[in-house]
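In: Give me the fold of what follows.
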Amino acid sequence: MNNFENVIKKIQEIVEKKYFTGAVLKINQNKKNIFSYCFGINDLEKNSLMKEDLIFRAYSMTKTLTVAAFLTLVDEKKVSLKDPLSKFYPEFKNMKVLDKNNLDEVIECKNEILISHLLTMTSGFTYFGNKNKTQKETTNLLSNFAKKQNDKFMNYESFMKKLSEIPLEFEPGTNWKYGLSLDVIAAVIEKITKKSFRDFVKLKIFEPLKMFDSDFFLKDKSREAKVYEWSLINDEPNLKKIENFNFFIQELDKVPSMPMGGAGLFTTAKDYIKFLDFLLDGKDSKGNKLLSSQILNDMTKDQLKKIRKNFIWNLNQDYSYGFGVRVRVENKNYPLTEIDEFGWDGLLGSTALVDPKNRITMCLMLSSKPGHNKLVESEFFEALYKDLKNNKKINIVEKL
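Out: Predicted coordinates:
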């Protein structure tokens, strides 16, 4: 087995400092496992250990999977990156937008929202917030997402109708903002395929990649990765278990009416790294091509270009954004990894990385709120690449 002493030390450190109760890690090279590690406790009350088959809430790591599923439709010529959103949902034809010179005013939108804008988070959709009308109204919409009305949960049809009534924060294509763009992509999937988003993802991703523990609800409560809330009490870190944590989830243990394309995935480390392996070449375990090399390349390269300066991510300035993933375009700032490395993280701390140059994939599953994402991805990424470069059994391509 390969030596990952820095990785082990770093995971032990973040657990011992009570940022998390434990972690599950898998590292592959060339789609073969080179290191697996489970450390710490899953349920502090029962003193049950972290295990490889625990099912975690992936949250925003869902986004990458949603994009990959959608891009199969682009490959099949069923949708174009240049298609307007209004082609599938006409209510988005004549959108309103905040006046950039006076954010208290709403004006007619000049640009249509294109599919490419959704994939790159340049659509003008936002998440929670209270800084302007768009954020406040989006917060109100999302606060009702998990509430039943007339004994029914919201579905994508009703969600899209309400979303279309909220002004965009900026003209599509002119800025970058983390928000609901990839949930809208999930809605577009339903409109194109006439299938539920969940069924389509099962068909295109879960089944061919044999991700049998993955779904959009907690299918096995006995294997739940418990969620803990981190806080400081008298300047000492404290972790308190949150039972049935359901942020952005309509029903924890039932198929939701609207599984969030940006946040709804439940999965294991073993399953998710199968998905990451797939992103190396677009092929399943049998060598079947599920995603073309061209579209995969587009997904994992800098798509922001001139507006890259507006990409606000919490690691460093060396990154841009592709389709649903951060993409490393330079390798000058701490932590050093590799140019073209890409991936994303989740609300509860979990993080994923794909390094095409060295054919490395990594999935680290964590489960606390807040997720301490910057700490994890800076210090853990540094430890990971130290071990990768120090390990004689792993062929890491050095710069010429």
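In: rest of the way, CA atoms for contacts and neighbours
Out: OK.
In: so the residue lying closest to Lys241 once chain neighbours are set aside is in which element?
Out: Excluding the flanking residues, the one nearest Lys241 by CA to CA, 6 or more residues apart in numbering is Tyr228, at 4.3 Å. In this structure, Tyr228 sits in strand 227-233 according to DSSP states H and E.
In: and that strand, which residues are buried?
Out: The neighbour-count check on strand 227-233 (16 or more other CA atoms under 10 Å) flags 227-231 as buried.
In: closest to Asn244 among those residues?
Out: For those, the minimum distance to Asn244 (CA to CA) is 8.3 Å, reached by Val227.
In: Make sure that closest one is actually in contact with Ser368.
Out: Yes. In this structure, Val227 is within contact of Ser368 by CA atoms under 8 Å, at 5.4 Å.
In: One more sequence to fold, the one below, so I can look at both together:
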Amino acid sequence: MTSGLVYGGSHMAGRTTEALFQEMDRRLYGESPMGTLEAMNRLGQCPLAFQPGSSWAYGTSADVLGAVVEAVSGIRFGQFLQQELFEPLNMKDTGFWLPESIRGRLAKTYQDNGHGELTLYTGSHLGIVHQLDRDPAFESGGAGLASTIDDAAKFTTMLMNDGSLNGVRILRPRTVQYLTTATLTERQYKGFESWHTLSGFSYGNQMRIMTDSRKAGLIGSNGEYGWDGWLGPYFCNSPQDGLTFLFMTQRKDAGTLPITRKLRNIVFSAL
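Out: Modelled structure (predicted):
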């Protein structure tokens, strides 16, 4: 997230990127939906919020990495994930869309109606077909996968086991160590420290990483890592405690909910 690519904002970089995603949403159900490579090539024409490497901002860096995987592997991003991760880890319920035979198991998504109540959300966001009822043209590196607690636990356990699960090695131990290490320089961290709810954390390789448990607003241990999502899914691994915490919900603009913090504090305080 030190590339200068962003999701939105009032500056030129944010406005042009937001306009691109709006176009992607408009084309989602038409005859020419925007594919992964087209979308990211278009993104490459957008201005940056800052010189790459000079700061930090949460944005579309992961989406670009998905397109890089397609370009290097010669296959679609979703197919690459299926071959290299989902099949080896026996993650049968994870993918960018759901066949009709299992689509009825997809949890409904809710949104705040502005009056303290929840209503169903059926819209589209960031080029994602929210109903997951078709093979999407755009397979996002930063969003859009459907999964289950059981499948997610196989992935998180693989990371906790230094890259292997049930005798299948996905990553080398030193790769896992690199992926779960904070990599921000002092200069880059100045862009991250404005994320006040992540006080006590740093960032690296698409993950938050706890670096000072004394400053964190959560009970935890240094070295824990993980991420959360727009609809509220939350994951953390704490190698020091030998603990994985997974929580899934489906609420628009959820991020990390108060209930998520309370639940993980209960779990960590019991250690």
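In: coming back round to it: shared neighbours of Val227 and Ser368 of the first structure, anything?
Out: Here Val227 of the first structure and Ser368 share the contacting residues Leu348, scored by CA atoms under 8 Å, 6 or more residues apart in numbering.
In: and the aligned residue in the first structure for Ser238 of the second structure, what is it in contact with?
Out: In the first structure, the residue matched to Ser238 of the second structure (TM-score structural alignment) is Asp355. Each residue near Asp355 of the first structure by CA under 8 Å, 6+ apart is listed here: 338, 340-342, 361.
In: List just the nearest of the buried residues of strand 227-233 of the first structure to Asn333 of the first structure.
Out: Trp230 (28.6 Å).
In: For the strand holding Tyr228 of the first structure, enumerate the helices and strands it packs against.
Out: With contacts defined as 3 or more CA pairs under 8 Å, 6 or more residues apart in numbering; DSSP states H and E, strand 227-233 of the first structure has these neighbours: strand 236-242, strand 368-369.
In: The next helix or strand after the first one corresponds to what range in the second structure?
Out: Beyond strand 236-242 of the first structure on the C-terminal side, the first helix or strand identified by DSSP H and E is strand 266-267. Aligned by TM-score structural alignment, strand 266-267 of the first structure corresponds to residues 146-147 of the second structure.
In: Report how many residues lie close to the aligned partner of Lys241 of the first structure in the second structure.
Out: Taking TM-score structural alignment, Lys241 of the first structure has Leu120 as its aligned residue in the second structure. Counted by other CA atoms under 10 Å, the residues lying close to Leu120 of the second structure total 13.
In: Ok, Lys221 of the first structure next?
Out: For Lys221 of the first structure, the tally of surrounding residues (other CA under 10 Å) stands at 14.
In: Aligned to it, what sits in the second structure?
Out: Looks like Lys221 of the first structure aligns to Arg103 there (TM-score structural alignment).
In: Return the distance of that match relative to Phe21 of the second structure.
Out: 26 Å (CA to CA, to the nearest Å).
In: And stretch 220-227 of the second structure, end to end?
Out: Start-to-end span of stretch 220-227 of the second structure (CA to CA) is 14 Å.
In: Which part of the first structure matches that stretch?
Out: Mapped onto the first structure using TM-score structural alignment, stretch 220-227 of the second structure covers residues 337-344.
In: contact partners of that stretch?
Out: By CA under 8 Å, 6+ apart, stretch 337-344 of the first structure touches 60-61, 64, 300-301, 324-331, 351-357, 381-382, 385.
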